[in-house]
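below are the sequence and a predicted model for it; my questions follow.
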Amino acid sequence: MNDEMNLFSKNNIHQPLADEIRPRKLDEIVGQKQLLGSGKPLRQIIDKKIPISLILWGPPGTGKSTLAFVMASAYGLPFEKFNASIDNKAELQKLVANHPNESFVLQLDEIHRLTKPIQDYLLPYLESGKILLVGTTTENPIITINPAIRSRCELFEFKPVSPDDIVPVLQRTTKSVFNFELDQKSAKMIGNSANGDVRVALNMLETLVAMHGKTLNQKQIAEFAQNQHFAFDKDTTYHYDYLSAFNYAIIGSDTDAALYYLSVILNSGDLESAIRRIRDAAYMCIGLADPRAVDTAVLACDTAEKIGLPRASTNLSYATIILCLAPKSDSAWKSYERANEDGKEANQLHPMPTYLRDSHYKHSIETTGGGDMINPFNEKHQVAHQKYLPKDLEDKQYYEPRDNKREQAYYQRYKALKKYLYGNGAENNE
């Protein structure tokens, strides 16, 4: 192999390629056009050198750390790095002491792991402008970052970088660092395998060139890429985004989308969350519109739990398709919400009929009236002509059906029962 393609010098590991070619100017950063394009908000902040702290969040390898470095250069300020997951307060104090008479840009990586002592030390410097903070994280800051820090920063979400944006970086790097041309299709194969992470793409390129040199071809790239697994971490914010997308795809009756999001979730190894979402969607979103579909989906989930991955994917695919194609109804969910508006009030406001009170003690009927009710099973059609709601709620209708055929049939029975229970007794419940 040529010396220039060797990852190792005689005694030291070579500097990672992603660090070696890190952009030095704003226009060299790839992706994030929604933030860094001409006239976009983050671009304006940097171009106008507005001294405001930032929190940048999004997947790894999307340019967050690079932007912090470029921002310091654009502002003409010193640049320091601090990692909240491994560095301590003493390290931060040392960084501040390095700049006694000047402000500096502090890239605070893993900012969602910031401890309270470090936060308390940091806040006065943010207030005074001594530190221009650029916090970086893969987690949603609204959920994970303390409001005291969050309220002093502008928040910007970084998106995965598209393969089309990664391709020119790979081709440019191959030519300038390794002295050969990487064809468009080969670069696209690497870009597609990187899951929106520029650093991963560059690491793949570096490893492939170290293995094959200038003879690198598409077959070699394909063989290498298929052994890489870049599924998201099931403990991150993005995992919950995919769970949400899965749920909404079922609600929206988009079978193909739901199956795609299910595959992403199962590839991360999270069988439990997929099962939980299917069970929840079955009752919340299909419910009375198709009880048989609900039962079928829940049974498939029970089977999936017993079988486990990878075979359980078939059971959950079956349940997902059933729910997507079933008619939809949120009436059970909405009916409870309406009932809960009254139910969450002080129960003394809505006293129940006395004959519904507990009768499991001696003299309950004489003492409270508990149990002094008509037994429905002794009545025609096993329905007694008596009221069950508190008197002031008798006119309430919590259950409101959707317009699917099955639920309309239920609704006819609901209306007949309501009329029989709260009417004058002349009607029947047929």
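Noted; the coordinates are in hand.

only C-alpha atoms for contact and neighbour calcs from this point on.
Will do.

can you show me the helices along the stretch 51-200 of the chain?
All helices of the stretch 51-200 of the chain, identified by DSSP state H, counting those that start in this stretch, fall at 64-75, 89-97, 116-128, 141-144, 147-150, 163-178, 184-193, 198-212.

may I see those arranged in CSV, with distance to residue 228 as well?
What follows is these, written out as CSV (distance: least, Cα to Cα, whole Å):
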stretch, distance to residue 228
helix 64-75, 23
helix 89-97, 36
helix 116-128, 37
helix 141-144, 29
helix 147-150, 36
helix 163-178, 16
helix 184-193, 8
helix 198-212, 10
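
so which of these comes closest to residue 238?
Residue 238 lies closest, by Cα to Cα, to one member of the helices of the stretch 51-200 of the chain: helix 141-144, at 12.2 Å.

coming back round to it: figure out which of the helices of the stretch 51-200 of the chain is closest to residue 307.
helix 184-193 (30.5 Å).

next, the angle helix 163-178 makes with that closest one.
Orientation note: helix 184-193 sits at an angle of 120 degrees relative to helix 163-178 (axes from the mean of the first three to the mean of the last three Cα atoms, to 10 degrees).

try this one next to it:
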Amino acid sequence: MTSDFDTCGLPDGSAGPASPEDTIRPSKLDEFIGQDELRANLRVFLRAAMEQGRALDHSLLYGPPGLGKTTLAQIMASELGVNLVTTTGPVLERCGDLAAIVTNLRRGDILFIDEIHRMPPAVEEILYPAMEDFKLDLIIGQGPGARTVRIDLEPFTLVGATTRLGLLTSPLRDRFGVIFRLEFYNPDELARIVTRAAAILGIGVTPAGARVVGERSRGTPRIANRLLRRLRDFAVVAGAATLDEGLAKEALARLDVDPQGLDQMDRKILEVLIGHYEGGPVGVKTLAVAISEEVRTVEEIYEPYLIQCGLIKRTPRGRVATAKAYAHIKKRMLD
């Protein structure tokens, strides 16, 4: 990034032509696959805002990484025909950083803050009146001569995204009029996402080939699209015009992604948990040290899928491997 925030050119146009990879991201709600209940409700809220000529209510999107939070924020702006300004919680280090952004928003614009749970408390506090009353209270000067200046803002929509809803303070969370939880995608939805992306990228893919990718994408579109690009490379080198089931399985095996979608690090977590700690329980910090990984990465990237698959459990005493985990590792060793 060249600055603390980026403005997506909606509806004013982008800076240049998009690459094929950029166009994979859907720009309209009708193009978005999965999250059916969320999409149905969002469609109602968008239509109501447009018919009433008002800004969309502040919205909070939460869930594991890679499920489409950023894409949905872009779709909201596209559907409403307004500008989207994007930033992240850690970038907003000072109150002035946020003030510089919100004072430049036009009526109806969307401010998207990713990792909103990582905003400093001081910045979060000046966001409260901006969200509730569209006013910004700034303190000018220091000491006895300090004074408060109130700045009127254009009505705007704050869209926050987080993977850690529990880390948001209650005052901030309660100021969002709409709260959406994004769920993991099922293999059928991911296969449809792969088929759509393949068509955009100019890759031939059979239904069975798309299904293989969908089944091994950990319920996550971002991973499905990443795997598709790598499988495209294998297809090009193999001289194959179409990605079929056999080529998909062979390429994914070479990428060390097993039929359940587990990669090398997933299996390492299970192997350490079972082999070093007799299945647990073991604390996440100890587990992270044992696999040479950061605690946050273990908690946010690997654990959600392993828990969803029923391979590990979180208990008050730590992480525990399930019988399914033992069976998976045993089968892997036999294979």
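Looks like it came in fine. Values in this document were obtained by computation on a predicted structure and should not be read as measured data.

looking at the helices of the stretch 51-200 of structure 1, which is nearest to residue 333 of structure 1?
helix 141-144 (25.9 Å).

ok, and what's touching the closest one?
The contact list for helix 141-144 of structure 1 (Cα atoms under 8 Å, 6 or more residues apart in numbering) reads 55, 57, 112, 150, 155.

so which of the residues you listed belong to strands?
Secondary structure from DSSP state E places 55, 57, 155 of those in strands.

who's in contact with the first one?
Read it as residue 55 of structure 1. If you count contacts by Cα under 8 Å, 6+ apart, residue 55 of structure 1 has them with 133-137, 141, 150, 153-156.

and if you look at residue 243 of structure 2?
When contacts are counted by Cα under 8 Å, 6+ apart, residue 243 of structure 2 touches 203-206, 209, 231-232, 235.

which one among the residues you listed gets closest to residue 325 of structure 2?
residue 209 (26.7 Å).

possible to save the helices of the stretch 51-200 of structure 1 as TSV with mean neighbour count and distance to residue 419 of structure 1?
Below are these laid out as TSV (neighbours: other Cα atoms under 10 Å; distance: least, Cα to Cα, whole Å):
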stretch	mean neighbour count	distance to residue 419 of structure 1
helix 64-75	21	64
helix 89-97	14	71
helix 116-128	14	61
helix 141-144	15	48
helix 147-150	15	53
helix 163-178	18	64
helix 184-193	20	63
helix 198-212	20	66
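
circling back to that earlier point, quick one, which of the contacts of residue 55 of structure 1 are buried?
Buried members of the contacts of residue 55 of structure 1, scored by 16 or more other Cα atoms under 10 Å, are 133-137, 141, 150, 153, 155-156.

among those residues, which two are most distant?
Farthest pair in those, by Cα to Cα: 133 and 141, 14.4 Å.

counterpart of residue 35 of structure 2 over in structure 1?
If you follow residue 35 of structure 2 across to structure 1 using TM-score structural alignment, you land on residue 32.

looks like that match contacts residue 162 (just checking).
No. Assessed by Cα atoms under 8 Å, residue 32 of structure 1 is found out of contact with residue 162, at 9.5 Å.

tell me where the stretch 151-300 of structure 1 has strands.
For the stretch 151-300 of structure 1, strands defined by DSSP state E, counting those that start in this stretch occupy the ranges 153-157.
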